[in-house]
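Student: no FASTA, just this:
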C-alpha cells in the first residue's frame, strides 16, 4: 500500500522527518491505548453483541451523495482561500479564510510566519468541525442499516476518543512544519536577490510566495483526504451489498 497523500506531500517538501516503518495495525493501535482506556474498551466489548439496529430504513445511495456533497463543499472552501470561487463563497454568505497580505512589511516581520500558521490552523479547525458533522450523519445511518453495522458504529464511537486524540496530536505539528517551509523559501529568495525584491512579483506565477501558497493549498487538500478516510470506510459499509461476517 502506498503512502497517504499527506505523507507524500510532506516528503516531497522535505518536511517528513522519517518514513514510517511497517507495523501491524493492531500493534500500532495497542500502543495508543492506556490502562484506563483498555478497561473501558473491555467493558464495551462485553455488550457489543447486544447492540441492534434502529427501525428506520436507510437509503445507501443518499449517503453516497451526501458524502460527495460534503467533500466537494470542503474542497471548495479550501480553494476559495486561494482565490478560486471566492466571490461565490462570499455571495453565499460563507466564511473565507484569507491568505495573509503580501508586502515588504508583513513578509519581513517575524509575525509573517505566525500569520501563515494561524491561517492553516483556522482551516484545520474548520475541517475538523465539518468532518465531525458528516461523521455523525454516517454513524446514524450505520446504526439503522443492520445489527452488524450498528455494532460497527458502536465500535467506531468507542475507539473515536483514542484515535481523535492521536490524530490531533499529529496534525497539530503541521503549522510548525509549514513555518519551517516558509522560512526556507524566504531565505532562498533573499540569497537570490541583492535587494529584498518586489512582493508583487513573488505572488505571480513562478514566484517563491506563489509556490508556497500552492504548497499550502495542496497540503490542505491532502489533509482533507486523510481526515475523510475513516468516513469512506463507513460509507463503504453502508453501500456494500456483502453482509459483514463475524469470526466465530
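Tutor: Received the coordinates, thanks. The model shown is predicted, which means the values in this text are computed figures rather than measured ones. Residues are numbered from 1 along each chain as shown.
Student: alpha carbons only for contacts and neighbour counts from here, please
Tutor: Noted.
Student: and the residue lying farthest from the centre of the chain, helix, strand or coil?
Tutor: In the chain, residue 194 marks the outermost C-alpha relative to the chain mean, sitting 39.8 Å out by C-alpha atoms, centre = their mean. Three-state call for residue 194 (DSSP: H, G, I helix; E, B strand; the rest coil): coil.
Student: next, the one to line up against it:
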C-alpha cells in the first residue's frame, strides 16, 4: 500500500502555522515576497500618501509630555490585562439570541466563538488606542521621529482594514478545528445526550476538548503578539534617544 506523502511544513510566524493547521490547508513552501504583497494592498492614493510621508521635508516636532516609564508601564498593563482575559474562564452558556449566521454554527462551539470574538474586539480596541497615543508622543520627540509617526499612521490606515478582514476568518477556522477534533475524539452520544432547555445537545467533554481549548488559547496569544508588533516598534523608537 502506498503511503501518503507527508505535508510540507508551513513556513512563517507561529500564528500562520496555527491557522494552516486549523484549516487543514497546504500553504506554499515559499512565502510571498513582502514588497509584492504590499503592492497588492496599496492603491495609488495610499502609495502617493506614503511617498509624501517619506519624501517631504521633515515635519516639525510638536509640544507635549515626554515619553517616560509611566507610559511604558501602561502598555505592559494593557498587555497583561489582555493576557488575563484570554486565560479567563469561558462562559459556556449558549447565547439567547441567534441570528441567521449563528444558527448554522455547531452549538457546542458557540461559547468558544463568543470568547474568540470578544477577545478580538478587546485586542483591536486596546491596541488601536495605544498605537495612536504612542504615535502622538513619538511625533513630539524630534522631526525624524515625527516622520516615523506619520509613516506609521499611513501604514495603519492602509493595512488595518486588510488585517481585520484576515483576522475575521480565525473564528471560522477554530470552528472547523473544533469539529474535526470532536469527530475524531468524542464518543457517539446521539442516543442519550443530555439536552438543555433549548434542546441543544451538550458537548461531551474529553481530551479532545482540552486540546481544542489549548489550541484556541495559543491562537489568541499569537494574534495578540501580532497586534502588538506595531506598538513594540513604536516603544522601541520612543526609548531611543
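Tutor: That came in fine, so what should we check first? Note that the coordinates shown come from a computational prediction; the quantities given were computed from them, not determined experimentally.
Student: After superposition, what's the TM-score here?
Tutor: The pair, once superposed, lands on a TM-score of 0.75 when counted by TM-score structural alignment, normalised by the length of the second structure; 213 aligned residues with a C-alpha RMSD of 2.8 Å.
Student: quick one: the residue farthest from the centre of the first structure and residue 9 of the first structure, what's the gap?
Tutor: 31 Å (C-alpha to C-alpha, to the nearest Å).
Student: what does residue 2 of the first structure give?
Tutor: Applying C-alpha to C-alpha, the value for residue 2 of the first structure to residue 9 of the first structure is 13 Å.
Student: Look at the two and report which has more neighbours.
Tutor: Neighbour comparison, residue 2 of the first structure and residue 9: the larger count goes to residue 9, with 18 against 6 (by other C-alpha atoms under 10 Å).
Student: In terms of helices and strands, where is the nearest residue to the more buried one once chain neighbours are set aside?
Tutor: Of all residues not flanking residue 9 of the first structure in the chain, residue 219 sits nearest, at 6.7 Å (C-alpha to C-alpha, 6 or more residues apart in numbering). Residue 219 of the first structure belongs to helix 208-239 when assigned by DSSP states H and E.
Student: what does residue 56 of the first structure align to in the second structure?
Tutor: Alignment note (TM-score structural alignment): residue 56 of the first structure maps to residue 64 of the second structure.
Student: Can you classify its match by secondary structure?
Tutor: coil.
Student: Count the neighbours of it for me.
Tutor: Close neighbours of residue 64 of the second structure, defined as other C-alpha under 10 Å, add up to 11.
Student: Can you tell me what residue 118 of the second structure aligns to in the first structure?
Tutor: Per TM-score structural alignment, residue 118 of the second structure is aligned with residue 122.
Student: And the helix or strand containing its match, what does it pack against?
Tutor: Element membership for residue 122 of the first structure (DSSP H and E) is helix 111-145. Using 3 or more C-alpha pairs under 8 Å, 6 or more residues apart in numbering; DSSP states H and E, the elements in contact with helix 111-145 of the first structure are helix 60-81, helix 147-171, helix 174-192, helix 208-239.
Student: can you put those in CSV and add mean neighbour count and distance to residue 198 of the first structure?
Tutor: Conversion of these to CSV gives the following (neighbours: other C-alpha atoms under 10 Å; distance: least, C-alpha to C-alpha, whole Å):
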stretch, mean neighbour count, distance to residue 198 of the first structure
helix 60-81, 16, 23
helix 147-171, 15, 33
helix 174-192, 15, 11
helix 208-239, 17, 11
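Student: closest to residue 117 of the first structure out of those helices?
Tutor: Of all these, it is helix 174-192 that lies closest to residue 117 of the first structure, at 4.9 Å by C-alpha to C-alpha.
Student: Check which helices and strands the helix or strand following the closest one is in contact with.
Tutor: Once the chain leaves helix 174-192 of the first structure, the next helix or strand it forms, by DSSP H and E, is helix 199-202. If you count contacts as 3+ C-alpha pairs under 8 Å, 6+ apart, helix 199-202 of the first structure packs onto helix 208-239.
Student: so how much does the helix it packs on differ from the second structure once superposed?
Tutor: Compared with the second structure after fitting, helix 208-239 of the first structure deviates on average by 1.1 Å (mean C-alpha distance after the TM-score superposition for the first structure).
Student: which part of the second structure lines up with that helix?
Tutor: Mapped onto the second structure using TM-score structural alignment, helix 208-239 of the first structure covers residues 208-239.
Student: got it, and stretch 179-188 of the first structure?
Tutor: Residue span in the second structure matched to stretch 179-188 of the first structure, by TM-score structural alignment: 175-184.
Student: Same check on stretch 67-74 of the first structure?
Tutor: Going by TM-score structural alignment, stretch 67-74 of the first structure lines up with residues 75-82 of the second structure.
Student: which residues are contacting that stretch?
Tutor: Residues outside stretch 75-82 of the second structure that contact it (C-alpha atoms under 8 Å, 6 or more residues apart in numbering): 119, 122-123, 126, 130.
Student: ok, now with 10 Å
Tutor: 69-71, 73-74, 83-86, 88, 119-120, 122-123, 126-127, 130-131, 134, 220-221, 224-225, 228, 231-232, 235 (C-alpha atoms under 10 Å, 6 or more residues apart in numbering).
Student: Stretch 6-14 of the first structure too?
Tutor: 2-3, 5, 15-20, 174, 177-178, 181, 215, 218-226.
Student: Show me what counts as buried in that stretch.
Tutor: 6-10 (16 or more other C-alpha atoms under 10 Å).
Student: Can you add distance to residue 150 of the first structure and secondary structure and give these back as JSON lines?
Tutor: Formatted as JSON lines, these follow (distance: C-alpha to C-alpha, whole Å; DSSP: H, G, I helix; E, B strand; the rest coil):
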{"residue": "6", "distance to residue 150 of the first structure": "31", "secondary structure": "helix"}
{"residue": "7", "distance to residue 150 of the first structure": "32", "secondary structure": "helix"}
{"residue": "8", "distance to residue 150 of the first structure": "35", "secondary structure": "helix"}
{"residue": "9", "distance to residue 150 of the first structure": "36", "secondary structure": "helix"}
{"residue": "10", "distance to residue 150 of the first structure": "37", "secondary structure": "helix"}
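Student: Make TSV from the residues you listed and add distance to residue 39 of the first structure to it.
Tutor: As requested, these are arranged in TSV below (distance: C-alpha to C-alpha, whole Å):
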residue	distance to residue 39 of the first structure
6	33
7	33
8	36
9	38
10	36
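Student: just those now: which is nearest residue 24 of the first structure?
Tutor: Among the buried residues of stretch 6-14 of the first structure, and counting by C-alpha to C-alpha, the member closest to residue 24 of the first structure is residue 7, at 18.5 Å.
Student: how near is the equivalent of that closest one over in the second structure to residue 133 of the second structure?
Tutor: Aligning on TM-score structural alignment places residue 7 of the first structure opposite residue 16 in the second structure. Per C-alpha to C-alpha, residue 16 of the second structure is found 29 Å from residue 133 of the second structure.
Student: Fine by me, we can end here.
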